[in-house]
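Colleague: sharing a sequence plus its predicted fold:
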Amino acid sequence: MKTETNLSFEVESGDTTKFDDDGRAKRTGNVKTATAHIITAVIGSGVLSLAWALAQLGWIAGMVALLIFSLITMFTSSLLANSYRSPDPINGRRNYTYKEAVKNNLGGIKYKFCGVAQYSNLVGITIGYTITSAISMAAIRRSHCFHHHGHDAGCHVSNNPYMIIFGVMQMILSQIPNFHDLAGLSYIAAIMSFTYAFIGIGLSVAQIAEGKGGKTSVTGVTAGVDVTTSQKVWNSLQAIGNIAFAYSYSNVLIEIQDTLKSSPPENGEMKKATTVAVSITSVFYLLCGSLGYAAFGKDAPGNFLTGFGFFEPYWLVDIANICIVVHLVGAYQVFCQPTYQLVEDWLRHRYPENDFIVKERPILIPFIGIYNVNVFRMIWRTSYVIFTSVIAMIFPVFNSVLGLIGAASFWPLTVYFPVEMHISQAKIRSFSLPWIWLKILSGACLVITLVAAAACVQGIIVELSHYQPFKSVS
């Protein structure tokens, strides 16, 4: 409490070099850093499943779905960017989190529903990233095994040790205090995402050029031939959930926007970053999905970089999978920081005099300098990483989990709340033309979310029916 008083006093006294208008440390983010954060958040494990998604949907429905989700994400993200300040998007009061923006724009019970949707989704994504990173690390070992023993060798590897390794890395990185210190990590992660996407595209082109491409069709896998009719329906709906997951980042948009300088206006800068990042992402998604599908056809694997055709050249596949792991190390931090801050801010507000919760202890780290250690932060964040790692070991079902996370978050976080806050903020009259088409958009996306979520739950049930916990094998 004392700190807040001092900050406010310095700002009022005219010292604006270190603090923003709200008394917090001056924000230094710009379009480039926000774009890096968004790309780190968006181009994640979702890109790996797009070839499989196109194999289920076919050329027409698959490409249309990718474009539609891209346009919806770009549009609703621009609406959400206006909600960072309220009631006025330029001069209004700052909202530091997505939930706070919903509370100040909509009020009532909606912000509680938003909190449940946002933070359960953030936890789900970190679990999904733990699974994906382990699969990629295991793929490196498998590629060497195939290289030395031939593609007929089993070369099966347990994923659990790699989930533990990923968890240990996250325990260390989780001690980064907040979002404002993640820019460097996001730059590295964004570069890694481009690298493995380019490698996947290159490998797909090489396989197609060699005449080893798979059989593709306008409608995807054929019901009654490749799969049963019910499997075709369920897999198609699950594919839609995977595409929704691939564009998921709205749940951290407000937190990313809170890193931007106050001038020029944050909403304008965030819209620029969103347009650039989602446009770049869409191009990569279209290339990875279409070329991956052309390379593998109806047999496209859930993770196209660990597919049967990509064990040679094994060293290039290794580089791609290393890039995936490095990228997900950074992406995990982007998605877990809001959860960390939620718990820590709530406890600091509730127990402001408790040294265990609020006291920072300076420690000298050789070659780095002074680092402030908070005992509660260290214990809480370490416990969170252990929790997500254990859950990942229990439920390591890749495509179904990604699809369910994407489907469950798409409507409430990407569409519903941005649309409702825009209607409230812009004071759009009920049953006017803009109100009607915004409601139609929201309703259509709700239907997509429900059917895709149902398909993913069905997929998880089927996959877990013959699975034993803690015995995940690649």
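Modeller: Alright, I've got the coordinates. Numbers count the residues shown, from 1 in each chain.

Colleague: only C-alpha atoms from now on, for both contacts and neighbour counts.
Modeller: OK.

Colleague: so what's the spatially most central residue of the chain up against?
Modeller: Centroid-nearest residue in the chain, with CA atoms, centre = their mean: residue 41, separated by 4.4 Å. With contact taken as CA atoms under 8 Å, 6 or more residues apart in numbering, residue 41 is in contact with 248, 249, 331, 334, 335.

Colleague: the same query, at a cut-off of 6 Å, please.
Modeller: 249, 331 (CA atoms under 6 Å, 6 or more residues apart in numbering).

Colleague: and the residue lying closest to residue 310 once chain neighbours are set aside, how far from residue 188?
Modeller: Residue nearest to residue 310 in three dimensions, not counting chain neighbours: residue 317, with 6.6 Å by CA to CA, 6 or more residues apart in numbering. Computed as CA to CA, to the nearest Å, the residue 317 to residue 188 distance reads 19 Å.

Colleague: so between the two, which is more surrounded?
Modeller: Between residue 317 and residue 188, counted using other CA atoms under 10 Å, the more crowded position is residue 317 (24 against 16).

Colleague: the more buried one is in what secondary structure piece?
Modeller: In the assignment (DSSP states H and E), residue 317 maps to helix 314-350.

Colleague: do residue 237 as well
Modeller: According to DSSP H and E, residue 237 maps onto helix 229-246.

Colleague: quick one: distance of that helix to the chain centre.
Modeller: With CA atoms, centre = their mean, to the nearest Å as the basis, helix 229-246 stands 19 Å off its chain's centre.

Colleague: how distant is the helix or strand following that helix from the center of its chain?
Modeller: Beyond helix 229-246 on the C-terminal side, the first helix or strand identified by DSSP H and E is helix 253-257. Relative to the centre of its chain, helix 253-257 is centred 13 Å away, using CA atoms, centre = their mean.

Colleague: same question for stretch 247-263.
Modeller: Centre-to-centre, stretch 247-263 and its host chain are 13 Å apart (CA atoms, centre = their mean).

Colleague: what comes up buried for stretch 193-212?
Modeller: 193-201, 203-205, 207-208 (16 or more other CA atoms under 10 Å).

Colleague: stretch 115-125 now?
Modeller: For stretch 115-125, using 16+ other CA under 10 Å, the buried residues are 115, 117, 118, 119, 121, 122, 123, 124, 125.

Colleague: in addition, the following structure is provided for comparison:
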Amino acid sequence: MLSAIRRSNCFHQSGGKNPCHMNSNLYMIIFGAIQIVLSQIPDFDQIWWLSTVAAIMSFTYSIIGLSLGIAKLAEADTFKGSLTGITTGSVSLSQKIWRTSQALGDIAFAYSFAVVLVEIQDTIKSPPSEAKTMKKAALISVTVTTVFYMMCGCTGYAAFGDAAPGNLLTGFGFYNPYWLLDIANAAIVIHLMGACQVFSQPIFAFVEKRVTQRCPNLERELKIPIPGFPPYKLKMFRLVWRTLYVVFTTLVSMVIPFFNDVVGVIGALGFWPLNVYFPVEMYISQKKIPKWSNRWICLKIFTVACLIVSVVAAVGSVAGVVLDLKKYKPFHTNY
């Protein structure tokens, strides 16, 4: 996204004549360095205003993307594309199947909030109970997310047809007004800075808990005095482990910088177990739903159907990554 800001300015200066190919490695390193600092903030996921900032940033870039898509559609004064999607003349039938499968993975990733559900719930004040607040919040957020994403997707496809980029803001279906694109991409960067940490916190907590249970000495803290603030409690294991984690994920993102394909893989792998299987099993256990009852059968059918969708999405996304790797040179390819 940082490189997208620079690229939009390049597009503006050249009037769209310069393809403005750029290497995003430097920006990934900068983002990784910021994540190393953020990862050392104790209880980062407990910051109450974090969700508010994320919501504002999400609405900002979503509304901008939707508005630009509507403007592009009005400019063309016609609907492109078709109800059946990209035509088989533009791509082969097998490619269309893979892309459709990958799209399912992208959609699944958009709803993979179960991993951070508890983290967000911990920041909510009571009364009323956190569970009641989260139930209402989840219903509203899923509804709003679905409406926004459907509108953005349909509008973008109607405006660009088969040439629609995978990401309307970074794919540069439009590059003017460039300052508005810069605002949208800056909002994405701010959103991702916090989101990366929130998604990583459960992993950090799990590993640190397991390791310190076996090696209690690793819990030792070094208090660093900060003028005007309470002393910062530095844990060497946390510093080393979280830094290595961020460095590793940054290197992976530099080696495989395929946003849509990688998002599809992550979404497909995480959607079924975290968003479907475990929640459904917990619901069955909590409500004591008897086996082979109508409700039990419906829930099991729903679980199996979602598993099939996840498998198809994973296969399609992996196929997309494999195809991208054939034409990509790690650390050198420009976009």
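Modeller: Everything's here; your move. Small disclaimer: the values here were computed from a predicted structure and weren't measured.

Colleague: now the TM-score, please.
Modeller: Once superposed, chain against chain, the TM-score is 0.94 (TM-score structural alignment, normalised by the length of structure 2); 335 aligned residues with a CA RMSD of 1.8 Å.

Colleague: quick one: buried residues of stretch 43-57 of structure 2?
Modeller: Judged by neighbour count using 16+ other CA under 10 Å, the buried positions of stretch 43-57 of structure 2 are 44, 45, 46, 50, 51, 54, 57.

Colleague: do stretch 235-251 of structure 1 as well
Modeller: Of all the residues in stretch 235-251 of structure 1, those buried under the rule 16+ other CA under 10 Å are 235-251.

Colleague: and the contacts of that stretch?
Modeller: With contacts defined as CA under 6 Å, 6+ apart, stretch 235-251 of structure 1 is touched by 41-42, 46, 53, 56-57, 118, 402-403, 406-407, 414, 452, 455-456.

Colleague: can you tell me the SS state at residue 147 of structure 2?
Modeller: The three-state label given to residue 147 of structure 2 by DSSP: H, G, I helix; E, B strand; the rest coil is helix.

Colleague: what about the residue mapped onto it from structure 1, neighbour count?
Modeller: Under the alignment (TM-score structural alignment), residue 147 of structure 2 pairs with residue 283 in structure 1. Number of residues near residue 283 of structure 1 (other CA under 10 Å) recorded here: 14.

Colleague: what segments of the stretch 101-250 of structure 1 are helices?
Modeller: Assigned by DSSP state H, counting those that start in this stretch, the stretch 101-250 of structure 1 shows helices spanning 110-149, 160-173, 183-209, 229-246.

Colleague: so the third one matches what in structure 2?
Modeller: Right, helix 183-209 of structure 1. Aligned by TM-score structural alignment, helix 183-209 of structure 1 falls on residues 48-74 of structure 2.

Colleague: ditto for the last one
Modeller: Here helix 229-246 of structure 1 aligns to structure 2 at residues 93-110, judged by TM-score structural alignment.

Colleague: superposed on structure 1, what's the mean shift for the matching stretch?
Modeller: Its matched residues in structure 1 lie on average 1.2 Å from stretch 93-110 of structure 2 after superposition (mean CA distance after the TM-score superposition for structure 1).

Colleague: repeat that for stretch 133-153 of structure 2.
Modeller: Here the mean offset of stretch 133-153 of structure 2 against structure 1 after fitting is 1.7 Å, by mean CA distance after the TM-score superposition for structure 1.

Colleague: what's that stretch in contact with?
Modeller: Counting by CA under 6 Å, 6+ apart, residue 66 sit against stretch 133-153 of structure 2.

Colleague: still on that earlier bit, buried sites along the helix holding residue 317 of structure 1?
Modeller: By 16+ other CA under 10 Å, the buried positions in helix 314-350 of structure 1 come out as 314, 316-341, 344, 348.

Colleague: and what of stretch 219-229 of structure 2?
Modeller: residue 219.

Colleague: swap in stretch 22-36 of structure 2?
Modeller: Buried residues in stretch 22-36 of structure 2, counted by 16+ other CA under 10 Å: 24, 25, 28, 29, 31, 32, 35, 36.

Colleague: so what corresponds to the first one in structure 1?
Modeller: If I follow you right, that is residue 24 of structure 2. By TM-score structural alignment, residue 24 of structure 2 lines up with residue 159.

Colleague: burial count for the alignment partner in structure 1 of residue 273 of structure 2?
Modeller: Counting by TM-score structural alignment, residue 273 of structure 2 corresponds to residue 412 in structure 1. By other CA under 10 Å, the residues close to residue 412 of structure 1 number 22.

Colleague: surely residue 182 of structure 2 touches residue 5?
Modeller: Yes: the criterion here is CA atoms under 6 Å, and residue 182 of structure 2 meets it with residue 5 at 5.1 Å.

Colleague: so the closest residue to residue 46 of structure 2 other than its chain neighbours: helix, strand or coil?
Modeller: Spatially, and ignoring its direct neighbours in sequence, residue 46 of structure 2 is nearest to residue 123 (5.4 Å; CA to CA, 6+ apart). Three-state call for residue 123 of structure 2 (three-state DSSP): coil.

Colleague: residue 195 of structure 2 -> structure 1?
Modeller: Counting by TM-score structural alignment, residue 195 of structure 2 corresponds to residue 331 in structure 1.

Colleague: go on, residue 324 of structure 2?
Modeller: Checking TM-score structural alignment: residue 324 of structure 2 goes with residue 463.

Colleague: how about that match, nearest residue that isn't a chain neighbour?
Modeller: residue 397 (6.9 Å).

Colleague: the one you found -> structure 2?
Modeller: By TM-score structural alignment, residue 397 of structure 1 lines up with residue 258 in structure 2.

Colleague: any idea how far residue 309 of structure 2 is from that match?
Modeller: Noted for residue 258 of structure 2: a distance of 21 Å to residue 309 of structure 2, by CA to CA.
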